[in-house]
Each structure stands twice: as structure tokens, then as C-alpha cells.
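Q: I would like to see how this sequence folds:
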Amino acid sequence: MDDLTLASDALRQNLKELEIINTYLGGHDVVRNGLDRLLAHPFLGTFSGKTLKIADLGSGGGDTLRMVAQWARKRNLPVDLVGIDANAFMVAYGQQHSQQYPEIRFEQADVFSEQFAQEKYDIVICSLFLHHFTDDGLVQLFSGLRQQVRIAVLINDLHRHPLAFYSIKALTKAFSHSHLVKHDAPLSVERAFIKQDWQRLLPRAGVPQFELRWRWAFRWQVVFGPFLGKQPKNE
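A: A predicted model of the protein is given here:
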């Protein structure tokens, strides 16, 4: 999945299965819960009646944005949803599968580019995206996002744990029809995060205040940004 030249039937199968994994193994729940918490925060009162511009970095097949669109529609919340991906195939796939959502658009971009750094968003979502980067890359990205968001950065990523590794390995071996999923899912857990990683990396990026929560199944929900006016909360 890190190969930006990938474009094949195997990748299409991979994206279909990732959407199933996100739906049934808690990924979408982590993002929905984070958005609900943000929406309930008094800081959001200053954005009442305005269209919220929400970006999903590493948007892949676009399933997270389609879920966010459904979430917003149920709340009569006007949104402008932007999927950002460096892979042209992902952008095309996302567009093709999101035609029923006019509030969603996709852009091909490098999140480390100067051009991307000029963009501003109300909320930035990073869902199963960050474990692809080095520590230095994450510090650079977090530091930049601090300057780009008006409300918050909402992170959903994996907990690095032996039980998570062997569970996803067994599940994908038994049920997956994608060799990419069988290879990438356990590898993603190996590359993922423990609590101390967040507590080390975020301050390095100049993010002293953040909320960190463990969510089922072996997920981290991390939130930081201008909305947060209290000390770090770890659960």
C-alpha cells in the first residue's frame, strides 16, 4: 500500500476489504466518536451555521469520508469534505465510489509539500494513515497541521500489541481474499503505536495539549488543536 504506483484489481479488492475492516473492527466508530465529541464542545459554537471544511489525509478509497458525509447528513450539518491522497489511483477510485456524495471531493497531493502547507481546514482526519511514516516525518506533519487547522486534528490509528497482531493475522488468513490485506494488515500493527509514542512525538511537534483514548479494537483516538484549552487527558 505504500507503493504509490499501485493500480490493479488486487488493490481494488484491498480497498473493498479495508472498508469492511473499518466498518466492523472499530475504525469508523473511532472517527464518529471523535467528531461527536468535537461537535459537542463549546468551541464549536463559533462555527454554528458555517460549512465545516474537513480533510481526510491518506483518504485511500474514500470510505472514511463517505461515513463522515452520512454522519453530517444525519445532523443537518453542512460540510465540505476533501480527500487527500498522493496516489492518483486512490483519488480516481474515491471519486468513482463517492458519486452519491456531492459534498465529497478528492485531490492528489503530498502532505509534506509546500503547496499543501498553505491549505486551511476546520478539521483534519488521519485514519490509519500515520503508521506509514517515520518519527521525524510524523513530527514534521504534526507541526504543520497545528498551523493548518481551525478546530482540531482527529487521529484514528492502531495500537501495537501482540494480541492485535496475531488476531488480525488469523482473521485475514481465514477471511481475506486480498494478498495485500493479508500482508499489510499485520505489518500495519507492527508499525503502529503504543501510548508512550504519542506522549513522546506530539510534544516534539510542539503539541503540549492533546486527548488520547484507547478504543476497541486496538485503536488509538488522538485529538489536538485550537479547540483544546485544557491539560492532556489520557484514558
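Q: When you work out contacts or count neighbours from here on, use the C-alpha atoms and nothing else.
A: Noted.
Q: Am I right that residue 91 is in contact with residue 63?
A: No: with contacts counted by CA atoms under 8 Å, residue 91 stays clear of residue 63, the gap being 11.9 Å.
Q: for this structure, what spans make up the strands?
A: Across the chain, reading from the start of the chain, the strands by DSSP state E fall at 52-57, 79-85, 104-108, 121-127, 149-158, 211-215, 219-224, 233-234.
Q: ok now the second one, how far from the chain's centre?
A: Between the centre of strand 79-85 and the centre of its chain there are 12 Å (CA atoms, centre = their mean, to the nearest Å).
Q: Show me what it is packed up against.
A: Where contact means 3 or more CA pairs under 8 Å, 6 or more residues apart in numbering; DSSP states H and E, strand 79-85 is packed against strand 52-57, helix 63-74, helix 88-96, strand 104-108.
Q: Next, the second sequence, to be compared with the first:
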Amino acid sequence: MIWPVALTASDVKSLFFPLRNLRDELLDLDEASYEEVRDSLNDVTTVNRYLSGYRVLLHHTGEFLKKHQSDRPFTVLDAATGSADQPVALVKLARKLGVPIQVTAIDINSKMLKMAKDEIFQYPEIRLVQCDVLALPFKDEG
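A: This is a model prediction of the structure:
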């Protein structure tokens, strides 16, 4: 590989840290059809499955689940849940470990929640709530 002779700090920064795109994502726009949302979220699920997204989540959460000894269920808030694929993975792990769990999965987008509802019918441990992550409708129970 041939590198330029002199890279400035600005060159390196733009190479490794591109400018953040502040435009709305297609999935966040009302114009996206349910089918487009579903197809895109299915792609995200595939990426999570094959590129270690679930492995990282389940490894770290699994440590907490194994140590959880309480008369109350282990509780999780999943913000921007999308298709709720990660809450489903968490519930499966908790069931395997015999740990009661309750997941509140939130999203502002009604199309995403419609898809999530279709995905969680076998998981009563997951509750869906439509809300803005910046204005949560829950009291702080820390």
C-alpha cells in the first residue's frame, strides 16, 4: 500500500473520523414504507447475528444475569428497539439461565413498533412503548 508522503492532522482525522451525517435516516422518515422498514431491520438482524452484535450483548449482559439474585425480575430498557431483535435475544438467554426478566423496548417510530410487535408474540417478557428517548414516560427507579 502506498501512503501519501505527508499527511496532516486534518487528513488523518478525516480519514479515520469522517464528518457525522446529521440528516435523518431513511428509516426515520415517514416516507419509508412498512416493507422498506422491515427489509432494513431484517438486514440489521442479519448483521447482528453474523458480525458478533449479539455475542457482545449477550456476553456482557449474561454476566449480570448470572449474578442476579433478587425477588424481582432483571429489568432492561432497550432504547430505539427497532425490530426488538436484541430484547428477544436477551429474553432467550434469561430463560436459558432461569432468570426472570422484563424488557421495556421503546421506539418513536410506529412502523418499527409494528414490526417489533410481530416479532415478540412468543415473548411476554417484552413490553413495547412508543415514545421519544429524550422524553421518557417512566419514573426514575434507578
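Q: before we move on, the earlier item: just so I know, which of the strands of structure 1 lies nearest residue 68 of structure 1?
A: For the strands of structure 1, distance to residue 68 of structure 1 was read as CA to CA. The smallest value, 8.3 Å, belongs to strand 79-85.
Q: what range in structure 2 does stretch 59-68 of structure 1 sit on?
A: Equivalent residues of stretch 59-68 of structure 1 are located at 81-90 in structure 2, counting by TM-score structural alignment.
Q: What residues of the matching stretch count as buried?
A: Neighbour-count burial for stretch 81-90 of structure 2 flags 81-88, 90 (criterion: 16 or more other CA atoms under 10 Å).
Q: just stretch 29-41 of structure 2 next, same as before
A: Going through stretch 29-41 of structure 2 with 16+ other CA under 10 Å, the ones that come out buried are 34, 37-38, 40-41.
Q: cool, stretch 91-105 of structure 2 as well?
A: For stretch 91-105 of structure 2, burial by neighbour count (16+ other CA under 10 Å) applies to 91, 93-94, 99-105.
Q: closest to residue 49 of structure 2 among those residues?
A: Relative to residue 49 of structure 2, and with distances defined as CA to CA, the nearest of the buried residues of stretch 91-105 of structure 2 is residue 93, at 14.5 Å.
Q: thought that closest one was touching residue 57?
A: No: the pair residue 93 of structure 2 and residue 57 fails to qualify as a contact (CA under 8 Å) at a distance of 10.6 Å.
Q: List the contacts of the residue nearest in space to the middle of structure 2.
A: For structure 2, the residue sitting closest to the mean C-alpha position, by CA atoms, centre = their mean, is residue 81 at 4.8 Å. Applying CA atoms under 8 Å, 6 or more residues apart in numbering, we find residue 81 of structure 2 in contact with 87, 105-107, 112, 116.
Q: ditto for residue 123 of structure 2
A: Neighbouring residues of residue 123 of structure 2 by CA under 8 Å, 6+ apart: 88, 91.
Q: That one and residue 101 of structure 2, how far apart?
A: For residue 123 of structure 2, the distance to residue 101 of structure 2 equals 11 Å [CA to CA, to the nearest Å].
Q: Now list whatever residues contact both of these two.
A: Between them, residue 123 of structure 2 and residue 101 share the neighbouring residues residue 91, with contact defined by CA under 8 Å, 6+ apart.
Q: any idea what residue 163 of structure 1 aligns with in structure 2?
A: Under the alignment defined by TM-score structural alignment, residue 163 of structure 1 is left unpaired in structure 2.
Q: I'd like to know how many residues surround residue 163 of structure 1.
A: A total of 12 residues lie near residue 163 of structure 1 under the criterion other CA atoms under 10 Å.
Q: Same check on residue 34 of structure 1?
A: When neighbours are counted by other CA under 10 Å, residue 34 of structure 1 registers 20.
Q: ditto for the one 5 residues further on
A: Number of residues near residue 39 of structure 1 (other CA under 10 Å) recorded here: 14.
Q: what does it align to in structure 2?
A: For residue 39 of structure 1, the aligned residue in structure 2 is residue 65 (criterion: TM-score structural alignment).
Q: Next, the contact list for its match, please.
A: By CA under 8 Å, 6+ apart, the residues touching residue 65 of structure 2 are 74, 94, 97, 99.
Q: any chance of those in a markdown table, with distance to residue 52 of structure 2 too?
A: Compiled in a markdown table, the contacts of residue 65 of structure 2 are given as follows (distance: CA to CA, whole Å):
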| residue | distance to residue 52 of structure 2 |
| --- | --- |
| 74 | 23 |
| 94 | 19 |
| 97 | 21 |
| 99 | 23 |
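Q: which among those gets closest to residue 141 of structure 2?
A: Taking CA to CA as the measure, residue 74 is the one of these closest to residue 141 of structure 2, at 13.1 Å.
Q: who touches the closest one in this structure?
A: With contacts defined as CA under 8 Å, 6+ apart, residue 74 of structure 2 is in contact with 65, 68, 99-102.
Q: what's the answer for residue 131 of structure 2, then?
A: By CA under 8 Å, 6+ apart, the contact set of residue 131 of structure 2 is 106-108, 137.
Q: how about stretch 37-46 of structure 2, which residues of structure 1 does it hit?
A: Mapped onto structure 1 using TM-score structural alignment, stretch 37-46 of structure 2 covers residues 11-20.
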